[in-house]
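>>> the sequence and its predicted three-dimensional model are supplied below.
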Amino acid sequence: MRPTVPRPTATHPAVTRAAVLRDFNAPLELTEVPLPRELPPGSAIVRITSTTLCGTDAHLWRGVLPFVRTPIILGHEMAGEVVALGALSGRDAFGKPVEIGSRVVWSESVCGHCQGCTVLREPVLCDHRGYGFGQRADRWPFAIGGLSEYAYLPPGADRIVLDPEMPDTWAAAAGCAVKTVVRAFANAGGVEPGSTVAVQGSGPLGLVATAMARAAGAGRVITLGGPPNRLALAAKYGADATIDVTDVTDPDERVAQVEELTGARGADLVLDFAGAPTANREGVLMCGKRGTHVVVGLAGPQAAPVPMDVVMGREITVVGSLNGDVGDLARALRFLSAFAGRFEWDALFSPPVGLAGAEQAIRDMASMAAVKAVVDPGLD
């Protein structure tokens, strides 16, 4: 007997309300954007229930990433409710049923046939990875970004059905920020119990990394960043010491302070979540002998040279780490749940606003007035 192929399930709107970026550094336009009429196998339509913003959204809005083309719908950390399914879309990454009404979070789509997907078996290195900000809002399939009432989930975007107790904001943040931190620690080889960890950056990634280092058994955690309210949250998340980069503006002085805090031995693990021009130079200099420096942030074209003689002389390992895949997403959700009683995750998030407030939410991220702004399109 031939197996029955599932048919597309339920109907979905023909258009969606969205906050569209048409020009960089300009107001977002609240407008309607088409949704795909036919759903290919493996795809879905989701009603967005929460989009959490990150610094990348602010960078994209400013136009500092030259490969991005407008018009686009910003937002790449989302959670939502399934409203329509294409054929062969009925299971999540764990094999759980995906049904109309399921609450899901999902990874970026991957092609499944390039070298990264097949030979290396690393979906995060897919040549055709489908980031939302790589999708123009005036071309099919139109709406992949999170600043939209509905979004299209392409085939190859592995989804995970959420546990009932998982808040939408936590799940959305796991979709990029938290899974990026999870992967960075994994690529570093983890945290040796009792070791010293230095975290560069006190944005959402740096704050989550501070908590993760503490939860993993680090003996001492040092967080560098700013402004002071973020460093206060870093202390609540387990930082033994903080360095305010807006106060200590000399990179060499920051290195000297880490050296003093570590008894001149340096840190065993330094993670760059700042992406500042001097971050990688500082990170290497903060490492002790046989230390590891993990590069996650984008230092930009004006990056200070990394002292390779120090890398050689101290036998430092420099590791690159790029975002995360669906496995990292699953581990991110598990981490948030497992330590919900220990760390106040809700302290990361601003009160949600609707699409009409999305532009101000992005501006708040750009000015660091918000740690993690939240947009709920259903509030309009």
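Yep, that arrived.
>>> could you use CA atoms for every contact and neighbour count after this?
Fine.
>>> the closest residue to residue 236 other than its chain neighbours: helix or strand, and which one exactly?
Closest residue in space to residue 236, ignoring its immediate chain neighbours: residue 343 at 7.7 Å, by Cα to Cα, 6 or more residues apart in numbering. According to DSSP states H and E, residue 343 maps onto no helix or strand at all.
>>> now swap in residue 319 and tell me
strand 317-320.
>>> can you give me the helices in the stretch 1-150 of the chain?
In the stretch 1-150 of the chain, the helices defined using DSSP state H, counting those that start in this stretch lie at 55-62.
>>> helices or strands up against the strand holding residue 319?
Contacts defined by 3 or more Cα pairs under 8 Å, 6 or more residues apart in numbering; DSSP states H and E place strand 317-320 against helix 179-188, strand 287-295.
>>> with mean neighbour count added, can I get these in TSV?
Output for these, formatted as TSV (neighbours: other Cα atoms under 10 Å):
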stretch	mean neighbour count
helix 179-188	22
strand 287-295	23
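>>> got these as CSV, with distance to residue 169 columns?
As requested, those are arranged in CSV below (distance: least, Cα to Cα, whole Å):
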stretch, distance to residue 169
helix 179-188, 14
strand 287-295, 26
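>>> tell me which of those lies nearest to residue 121.
helix 179-188 (14.8 Å; Cα to Cα).
>>> distance from the closest one to the middle of the chain?
Counting by Cα atoms, centre = their mean, to the nearest Å, helix 179-188 is centred 11 Å from the centre of its parent chain.
>>> helices or strands next to that helix in the packing?
helix 204-215, strand 287-295, strand 317-320, helix 326-338.
>>> can you name the element that comes right after it?
strand 196-200.
>>> tell me what angle that next one forms with helix 204-215.
170 degrees (axes from the mean of the first three to the mean of the last three Cα atoms, to 10 degrees).
>>> which residues of the stretch 251-380 of the chain fall in helices?
Using DSSP H, counting those that start in this stretch, the helices of the stretch 251-380 of the chain run over residues 251-261, 279-286, 308-313, 326-338, 358-367.
>>> quick one: which of these is nearest residue 131?
Among these, helix 326-338 sits nearest to residue 131 (Cα to Cα), with 13.5 Å.
>>> tell me which other helices or strands that closest one touches.
Packing contacts for helix 326-338, counted by 3+ Cα pairs under 8 Å, 6+ apart, involve helix 168-173, helix 179-188.
>>> follow-up on the earlier one: buried set for the strand holding residue 319?
Neighbour-count burial for strand 317-320, counted by 16 or more other Cα atoms under 10 Å, picks out 317, 318.
>>> who touches it?
187, 188, 284, 290, 291, 292, 293, 294, 295, 296, 311 (Cα atoms under 8 Å, 6 or more residues apart in numbering).
>>> alright, now check it against this:
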Amino acid sequence: MRALTWHGEKDVRVEEVPRPEIVDPTDAILEITATAICGSDLHLYNDFMPGMREGDILGHEPMGEVVEVGSEVDRLEVGDRVVVPFTISCGSCWFCEQDLYSLCDNTNPNAELASKEMGHSPAGLFGFSHVLGGYAGGQAEYLRVPHADVGPVKVDADLPDEQVLFLSDIFPTGYMAAENAEIEDDDTVAVWGCGPVGQFAIQSAWMFGANQVVAIDRVTERLEMAERNGDAETINFEHEDVYDRLMEMTGGRGPDRCIDAVGTEAHGTGLRGVSDRLKQGVGVEDDRPVVLREAIKCCRKGGTLSVPGVYLGDVDNVPFGALMNKALTVKTGQTHVQRYLNPLLEKIEDGDIDPSFVISHQVSLEDGPEMYETFNNKEDDCIKVVMTP
């Protein structure tokens, strides 16, 4: 089969690889009908994520048709059309029973690698390094889905792939970010990063009762999407000071809830931004915590900071004293996707939201390497890429 494979920094190739087979009786095999490039895939593309090996199959936002099931799969049948969450969860460990699916105890076969870095291992993830399981990803013609009774959600044939594909990751991720922000009626919510997760965080903030949503970015087309589709007020951080503008918009109090939808590859300005890039380049720090610093400074006293943006290791010069003295609450984590699949599918079916608004490019799998470069360089107004194998 054809698949997108990783071969080092900025080196993604379309290659012929073995088609997956049933390994465990709880597996299913999927023929992929649509798959997407996620912003967190760029952390792999730029070689920031440890544990990648040459030839690894990328991708964690897939959907398709079930073509084979293991002997112990009960919920799925051949021919079912499903979306697959990026988190691989067993459904029976203590964490899964608490609906904390991204913290599953049993799905990372390389748990010791993650535990050395983090103290404990989170769940295994599709296509996201051997530190998180070494599972083949979904940017391919076929995908093996472990624990198939726990993950995939069936979708109605009347809904096009483009409307339901993002249940795999970015819609639940933006929604959980808004939920973690603990939004109350009349709150002002500031969202750093207007990529796809930021766009869904904006949409979700309104669902939770926000009174005002402010979107912060530097890319014109992303800010325009936040205004047009998310009814957000916008700040271009290259044109104005974010702290000063937010204080002006909130009468000096600051936004009640702040969402960091950027993560490790944040773009800083001035000397601090240059310093972060240099320190990351020589391995002194793993992530560029530009947004974390700014959100802590901007958030009102007693407010909440929600972090769906992916961080990979150690960060430098984070103002923890400000966070503590301002009594901020911080909530973060990989998304517990399975918790949100049915409620968010219902919102799509009821017409409350059409997630396809974020798609800017639809291409074949063969165009994947070119689109990785385009997306990474923020060229051609590229916001979200969907590929058809």
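Yep, it's here. Model, not experiment: these values are computed from the prediction.
>>> which one of the helices and strands packed on strand 317-320 of structure 1 lies closest to residue 129 of structure 1?
helix 179-188 (15.3 Å).
>>> what does that closest one correspond to over in structure 2?
Matched against structure 2 by TM-score structural alignment, helix 179-188 of structure 1 falls on residues 172-181.
>>> then stretch 258-267 of structure 1?
Stretch 258-267 of structure 1 corresponds to residues 246-255 of structure 2 when matched by TM-score structural alignment.
>>> do the same with stretch 197-213 of structure 1
Under TM-score structural alignment, the match for stretch 197-213 of structure 1 is residues 189-205.
>>> list the contacts of that stretch.
So stretch 189-205 of structure 2 is contacted by 39, 170-171, 173-175, 177-178, 183, 210, 212-217, 222-223, 225-226, 230, 232, 255-262, 291, 358, 383-384 (Cα under 8 Å, 6+ apart).
>>> how long is it from one end to the other?
One end of stretch 189-205 of structure 2 sits 7 Å from the other (Cα to Cα, to the nearest Å).
>>> how far is that stretch from where the chain is centred?
On Cα atoms, centre = their mean, the centre of stretch 189-205 of structure 2 falls 12 Å from the chain's centre.
>>> now do the same contact list for residue 89 of structure 2.
Contacts of residue 89 of structure 2 (Cα under 8 Å, 6+ apart): 96, 101, 102, 104, 106, 107, 123, 124, 147, 150, 151.
>>> one more time with 10 Å, if that's ok
Neighbouring residues of residue 89 of structure 2 by Cα atoms under 10 Å, 6 or more residues apart in numbering: 95-96, 100-108, 122-125, 146-151, 336-338.
>>> structure 1: which residue goes with that one?
Match for residue 89 of structure 2 (TM-score structural alignment): residue 110.
>>> again, but for residue 101 of structure 2
Match for residue 101 of structure 2 (TM-score structural alignment): residue 123.
>>> look up how far residue 145 of structure 1 lies from that match.
With Cα to Cα as the criterion, residue 123 of structure 1 and residue 145 of structure 1 are 20 Å apart.
>>> more neighbours, the two?
Using other Cα atoms under 10 Å as the criterion, residue 123 of structure 1 and residue 145 rank with residue 145 on top: 30 against 24.
>>> contacts only, for the more buried one.
18-20, 48, 51, 72-78, 131-137, 151-153.
>>> on that earlier part again, dump the helices and strands packed on helix 326-338 of structure 1 into TSV; add distance to residue 214 of structure 1 as well.
Shown next, in TSV, are these (distance: least, Cα to Cα, whole Å):
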stretch	distance to residue 214 of structure 1
helix 168-173	19
helix 179-188	12
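>>> which of the ones you listed sits closest to residue 38 of structure 1?
helix 168-173 (26.2 Å).
>>> and the closest one, what's buried?
In helix 168-173 of structure 1, counting by 16+ other Cα under 10 Å, buried: 168, 169, 170, 171, 172, 173.
>>> what's the match for the third one in structure 2?
Using TM-score structural alignment as the criterion, residue 170 of structure 1 maps onto residue 163 of structure 2.
>>> surely that match meets residue 352?
No - counting by Cα atoms under 10 Å, residue 163 of structure 2 stays clear of residue 352, with 11.7 Å between them.
>>> apart from its neighbours in sequence, what residue is nearest residue 246 of structure 1?
Closest to residue 246 of structure 1 by Cα to Cα, 6+ apart is residue 226, at 6.3 Å.
>>> ok, the corresponding residue of structure 2 for residue 87 of structure 1 to residue 147 of structure 2 distance?
When structure 2 is aligned by TM-score structural alignment, residue 87 of structure 1 is paired with residue 71. In this view, residue 71 of structure 2 and residue 147 of structure 2 are 12 Å apart by Cα to Cα.
>>> quick one: the strands in the stretch 51-200 of structure 2?
56-57, 62-69, 81-83, 87-88, 124-125, 142-145, 153-154, 188-192 (DSSP state E, counting those that start in this stretch).
>>> can I get those in a markdown table with mean neighbour count and distance to residue 239 of structure 2?
Formatted as a markdown table, these follow (neighbours: other Cα atoms under 10 Å; distance: least, Cα to Cα, whole Å):
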| stretch | mean neighbour count | distance to residue 239 of structure 2 |
| --- | --- | --- |
| strand 56-57 | 26 | 39 |
| strand 62-69 | 24 | 37 |
| strand 81-83 | 25 | 40 |
| strand 87-88 | 28 | 38 |
| strand 124-125 | 28 | 38 |
| strand 142-145 | 27 | 44 |
| strand 153-154 | 20 | 43 |
| strand 188-192 | 29 | 15 |
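>>> burial count for the residue lying closest to residue 208 of structure 2 once chain neighbours are set aside?
Nearest-residue entry for residue 208 of structure 2: residue 183, 6.1 Å, with adjacent residues in sequence omitted and distances by Cα to Cα, 6+ apart. As a burial measure, residue 183 of structure 2 scores 23 neighbours (other Cα under 10 Å).
>>> and if you look at residue 116 of structure 1?
18.
>>> tell me which residue of structure 1 matches up with residue 56 of structure 2.
Checking with TM-score structural alignment, residue 56 of structure 2 has residue 72 as its match.
>>> before we move on, back to that, surely the match of residue 87 of structure 1 meets residue 25?
Yes - judged on Cα under 10 Å, residue 71 of structure 2 makes contact with residue 25 at a distance of 5.0 Å.
>>> now do the shared contacts for those two.
By Cα under 10 Å, 6+ apart, no residue touches both residue 71 of structure 2 and residue 25.
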